[in-house]
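*Asks:* Here is a sequence with its predicted model. Questions after.
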Amino acid sequence: MTRPGAAASASSAATLRPGEPGYRRAILALFAAGLATFALLYSTQALLPVLSTGLSLSPAQASLTVSATTAALALSLLPVSALSEKYGRTAVMTASVFSASALALVIPFAPDLTTLVVLRAAQGVALAGLPATAMAYLGEEIHPKAVASAIGLYVAGNSIGGMSSRVLTGAVAQAFGWRASLFAAGVMAVLCAVAFRLLIPTARNFRPGPVSPVALWRTVTGHLGTPLLRRLYLIGLLFMAVFGAVYNVLGYRLAAGPFGLSQTAIGLVFLVYLVGTGASAASGVLHGRLGRRGALYVAVVLAAGGLLLTLADSLAAVLTGLVLITAGFFTGHSIASGAVSRTATTGRAQASALYLTAYYIGNSVGGTLGASAFHSAGWDGTVALCLAAVLGVAGITLHATRRAVADRRLTVPAGRTA
């Protein structure tokens, strides 16, 4: 019989370590997959004003091309990622990235809004096989001491993919139109999919198991029954609603007076998205100094201050506000998502999938409502909606702070003061 210690050593020995060729291949493969995922997910976001003109759409109608994808992804995350428990991480990720990339080559030929939205929703379902499955693959195949850095590189691919798709589609649309820009994003995704398949090492530690809907339901309801997790899910939803609304409507605001920016210039504005990389890294330091709730208050102040700045008819003020909104969002998102992993003692993959589900629902709802508010009340309406969501985060955090203070008072021994 194998001793537990020996089994653990054998399992650790079978994982990939930094410096090994297999480790580099795995990181590059998942970097490519993450880049493709977020390039496709947000491929139409920088094009919304062009879509409105080309297809005679209102901002709310055009925003459905983003919201339909993120909503379909959100609703498909749990069931699709669960398939990887039976069929394998690599198989599900491969099917996901190739099917989503294939759809990307068809989407530019959509004749009308309905067809475009249906195809984008199908693309969201296809993409659902990547986010949670990629995390599981890294957890199983990478040496435990290197998992955090490996996930950080995967998230970097996500961030760069989200930014590059906005910049690429904006530039190509300026010269050749929105259909050509979406086709260019599709070609980039296909190249990333091929790179992923050629690079990804064969899984050595995956053990297939049955997919039990009953067990999955129990895990999900258990997480939803935990008050702290519910609060964290709602915080993620509200922050992402702000982010989705701002970035969906931003192109309309900058294309109109007094700015009048070109489509290429609007695409370049999305480089501000890279602020999130620094904010995500700084959130760990912030959490160490101020705690979870203190860091969330900082995120709220940054986002609210940024929203108010964007009300000015000054490009410098709008861009500064956008930097603050982006920093506040990524700080809040990093703190909330990290707290989910620490709070869940069992079923962590499902806990994270639930967070991502709330996160993308927030993107869909916020993007659509933000565009509707812009259509009816201009940028002021979008900002008012976003400020309400930010105040929601502040209220949830304040409620948690009061409960924590009350709990500490209850634990103080009699005869002593807190």
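*Replies:* Looks like it came in fine.
*Asks:* Please make it C-alpha for all contacts and neighbour counts, starting now.
*Replies:* Will do.
*Asks:* quick one: the strands in the stretch 201-350 of the chain?
*Replies:* Ranges of strands within the stretch 201-350 of the chain: none, based on DSSP state E, counting those that start in this stretch.
*Asks:* Now do the helices in it.
*Replies:* 213-224, 227-255, 263-269, 275-309, 315-343, 348-411 (DSSP state H, counting those that start in this stretch).
*Asks:* could you say what helices and strands the third one packs with?
*Replies:* Applying 3 or more C-alpha pairs under 8 Å, 6 or more residues apart in numbering; DSSP states H and E, we find helix 263-269 packed against helix 147-176, helix 227-255.
*Asks:* swap in the first one?
*Replies:* Packing partners of helix 213-224 (3+ C-alpha pairs under 8 Å, 6+ apart): helix 227-255, helix 348-411.
*Asks:* on that earlier part again, find the one among the helices of the stretch 201-350 of the chain with the highest mean neighbour count.
*Replies:* helix 227-255 (a mean of 24; mean count of other C-alpha atoms under 10 Å).
*Asks:* Give me the angle between it and helix 213-224.
*Replies:* 80 degrees (axes from the mean of the first three to the mean of the last three C-alpha atoms, to 10 degrees).
*Asks:* how much distance is there from helix 227-255 to the middle of the chain?
*Replies:* Relative to its chain's centre, helix 227-255 lies at 10 Å (C-alpha atoms, centre = their mean, to the nearest Å).
*Asks:* for stretch 119-136, same thing?
*Replies:* 12 Å.
*Asks:* which residues touch it?
*Replies:* For stretch 119-136, contacts defined as C-alpha atoms under 8 Å, 6 or more residues apart in numbering pick out 30, 33-34, 37, 41, 65-66, 68-74, 76-77, 80-81, 84, 89, 92-93, 95-97, 99-100, 103-104, 107, 151, 349, 352-353.
*Asks:* Now do the contacts for residue 78.
*Replies:* 350, 353, 354 are the contacts of residue 78 under C-alpha under 8 Å, 6+ apart.
*Asks:* just to revisit the earlier point, relative to residue 269, which of the helices and strands packed on helix 263-269 is closest?
*Replies:* Taking C-alpha to C-alpha, helix 147-176 is the member of the helices and strands packed on helix 263-269 nearest to residue 269, at 8.1 Å.
*Asks:* Figure out the helix or strand that the closest residue to residue 172 other than its chain neighbours lives in.
*Replies:* Of all residues not flanking residue 172 in the chain, residue 181 sits nearest, at 4.9 Å (C-alpha to C-alpha, 6 or more residues apart in numbering). When elements are assigned from DSSP states H and E, residue 181 belongs to helix 178-199.
*Asks:* second one coming, line it up with the first:
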Amino acid sequence: MSLRARTAVFLLGLCALLNIYSTQPLLPDLAHDLHVPLGRSTWTITATTLGVALVAPFAGSVSDRLGRKRVMVAAIAGALAATLACAVAWNFAAMLVFRLAQGLLIPFVFAVAVSYLAEEYTGPVAQRANALYVSGTAFGGFCGRFLSGAATERFGWRSSFVVLALVLLVTLAATVAWLPRERGFTPSDSLLAGLRGIGGHFGNARLLGTCVIGASILFLQVGAFTYAGMRLKAPPFGLSTFEIGAVFAVFLVAVVVTPLTGRLIGRIGRLRTYLLVGLVSLAGLALTLVPSTPAVIVGLAASSTGVFSGQACAIGYAAEAGGAARSSAVGLYLTSYYAGGSIGAVAPAPLYTAAGWSACAALLAAVVGVSVLVALAVWRPAPVGRPQRHRFEEPLYD
């Protein structure tokens, strides 16, 4: 896999997560300028994640017919336009519509990129490519939040969307120029042919369990950073919008660690790796309870690292578990994943209002515990002596 191809894959991951949570450090500013309560401003996150959840099962079917790269390029261009539209939103309702539009386009990058990697690479190469892609999503999550916070502090919240649109423009150019065209792709006969594969997944217990794990992963991520961010802005911490945006630099830890997760899965297995990263996330949540800014930041770093490493475990399994209907399986996983994020943005709000961050942290820890129990049930290794199917390393690009 060439350096340019790896760069394009990384940028696709960045693009997939750049916009979704970019309003997290802006919530107080949006609430003030668009005249809504602070709690309602979290719907700028939920609108986007809801859009992703609605479209994700069908994105793969569209790309099954039209081709992977073509669909991703069109989606990035559309996301660029929707991001610029957010910069001129004249009221809260318009902002929600434009944020929903961003969400509707994201699966045509996220789900399709995962299917592209699963088709073009096999074995250890596929695991490393998936980990690189997820690492890109971690960097995108950081860039979206950090750049939004920095631009807002200097020029106001509208400028943040212009900055993110420029990042999307770079991603679009790199994808067009550097991402190789599909070689392992065979187009479906029609859009309905791809959609028919979705129904069969509801009898696949391992895939459905993986979807529950995905929902838990993003519930944790969105809940932790949304409400911990609010806590850091309030007394006794009193961080500014720029400083809260800078807190998301902890995602850079995940950028470094997540590619190593692919290797760890190869060495100790997917289940053991997920159990390990679950413990890391729980330890991080415990640290955020310490009334110290450095402790909260370190705790969020540990939690987010566990989240992205867990995502590397789950999304690769979803692609494998889908069999021939791989793209729709990934789409179903992403629907669950972002539905979990949508719930994680709003479900902890009553707890935060009534009892503060400690109650939110307890809820998030319970969600991690549930995901671990599900992983133990659905990711059991094959019994000893059962023949194993091997996928051979076959790099397609020099």
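*Replies:* Nice, thanks for sending it over. Quick caveat: nothing in here was measured; it's all calculated off a predicted structure.
*Asks:* Among the helices and strands packed on helix 263-269 of the first structure, which comes closest to residue 4 of the first structure?
*Replies:* Per C-alpha to C-alpha, nearest to residue 4 of the first structure of these: helix 147-176, 22.0 Å.
*Asks:* how far apart are that closest one and its match in the second structure?
*Replies:* By mean C-alpha distance after the TM-score superposition for the first structure, the fitted helix 147-176 of the first structure averages 2.3 Å away from its aligned residues in the second structure.
*Asks:* could you give the angle of that helix to helix 178-199?
*Replies:* Using the same axes, to 10 degrees: helix 147-176 of the first structure against helix 178-199 is 150 degrees.
*Asks:* And the helices of the stretch 201-350 of the first structure: which comes nearest residue 115 of the first structure?
*Replies:* Among those, helix 348-411 sits nearest to residue 115 of the first structure (C-alpha to C-alpha), with 18.0 Å.
*Asks:* Just want the angle from that closest one to helix 275-309.
*Replies:* 60 degrees.
*Asks:* To residue 159 of the first structure, which of the helices of the stretch 201-350 of the first structure lies closest?
*Replies:* helix 275-309 (7.4 Å).
*Asks:* Distance of the nearest residue to residue 183 of the second structure once chain neighbours are set aside relative to residue 180 of the second structure?
*Replies:* Take residue 183 of the second structure and drop its neighbours on the chain: the residue closest to it by C-alpha to C-alpha, 6+ apart is residue 120, 6.7 Å away. Look at residue 120 of the second structure and residue 180 of the second structure: by C-alpha to C-alpha, to the nearest Å, they are 10 Å apart.
*Asks:* quick revisit: now tabulate the helices and strands packed on helix 213-224 of the first structure in TSV and tack on distance to residue 323 of the first structure.
*Replies:* Below are those laid out as TSV (distance: least, C-alpha to C-alpha, whole Å):
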stretch	distance to residue 323 of the first structure
helix 227-255	12
helix 348-411	15
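*Asks:* Quick one, which of those gets closest to residue 23 of the first structure.
*Replies:* helix 348-411 (22.2 Å).
*Asks:* follow-up on the earlier one: dump the helices and strands packed on helix 263-269 of the first structure into TSV; add distance to residue 399 of the first structure as well.
*Replies:* Shown next, in TSV, are these (distance: least, C-alpha to C-alpha, whole Å):
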stretch	distance to residue 399 of the first structure
helix 147-176	31
helix 227-255	10
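*Asks:* Please identify which of those helices is closest to residue 61 of the first structure.
*Replies:* Nearest of these (C-alpha to C-alpha): helix 227-255, 11.4 Å.
*Asks:* helices or strands next to the closest one in the packing?
*Replies:* Against helix 227-255 of the first structure (3+ C-alpha pairs under 8 Å, 6+ apart) you get helix 48-55, helix 59-82, helix 213-224, helix 263-269, helix 315-343, helix 348-411.
*Asks:* Give me the range in the second structure that that helix lines up against.
*Replies:* The aligned range for helix 227-255 of the first structure in the second structure is 205-233, by TM-score structural alignment.
*Asks:* Let's have the helices and strands packed on helix 227-255 of the first structure in CSV, adding distance to residue 244 of the first structure.
*Replies:* CSV is the format used below for these (distance: least, C-alpha to C-alpha, whole Å):
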stretch, distance to residue 244 of the first structure
helix 48-55, 13
helix 59-82, 9
helix 213-224, 24
helix 263-269, 15
helix 315-343, 10
helix 348-411, 5
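*Asks:* Nearest to residue 172 of the first structure, out of those helices?
*Replies:* helix 263-269 (7.9 Å).
*Asks:* Superposed on the second structure, what's the mean shift for that closest one?
*Replies:* Looks like 1.2 Å for helix 263-269 of the first structure (mean C-alpha distance after the TM-score superposition for the first structure).
*Asks:* contacting residues around that helix?
*Replies:* Residues contacting helix 263-269 of the first structure (C-alpha under 8 Å, 6+ apart): 46-47, 166-174, 251, 254-255, 319.
*Asks:* do stretch 347-361 of the second structure as well
*Replies:* Residues outside stretch 347-361 of the second structure that contact it (C-alpha under 8 Å, 6+ apart): 39, 223, 224, 227, 228, 231, 285, 286, 289, 363.
*Asks:* Quickly note the distance from the second one to residue 312 of the second structure.
*Replies:* Going back to what we said before, that points to residue 223 of the second structure. 20 Å.
*Asks:* One more: the fourth one?
*Replies:* If you measure residue 227 of the second structure against residue 312 of the second structure using C-alpha to C-alpha, the figure is 24 Å.
*Asks:* cool, and the third one?
*Replies:* Between residue 224 of the second structure and residue 312 of the second structure the distance is 19 Å, computed by C-alpha to C-alpha.
*Asks:* check contacts around residue 11 of the second structure.
*Replies:* With the criterion set at C-alpha under 8 Å, 6+ apart, residue 11 of the second structure makes contact with 133, 136, 171, 174, 175.
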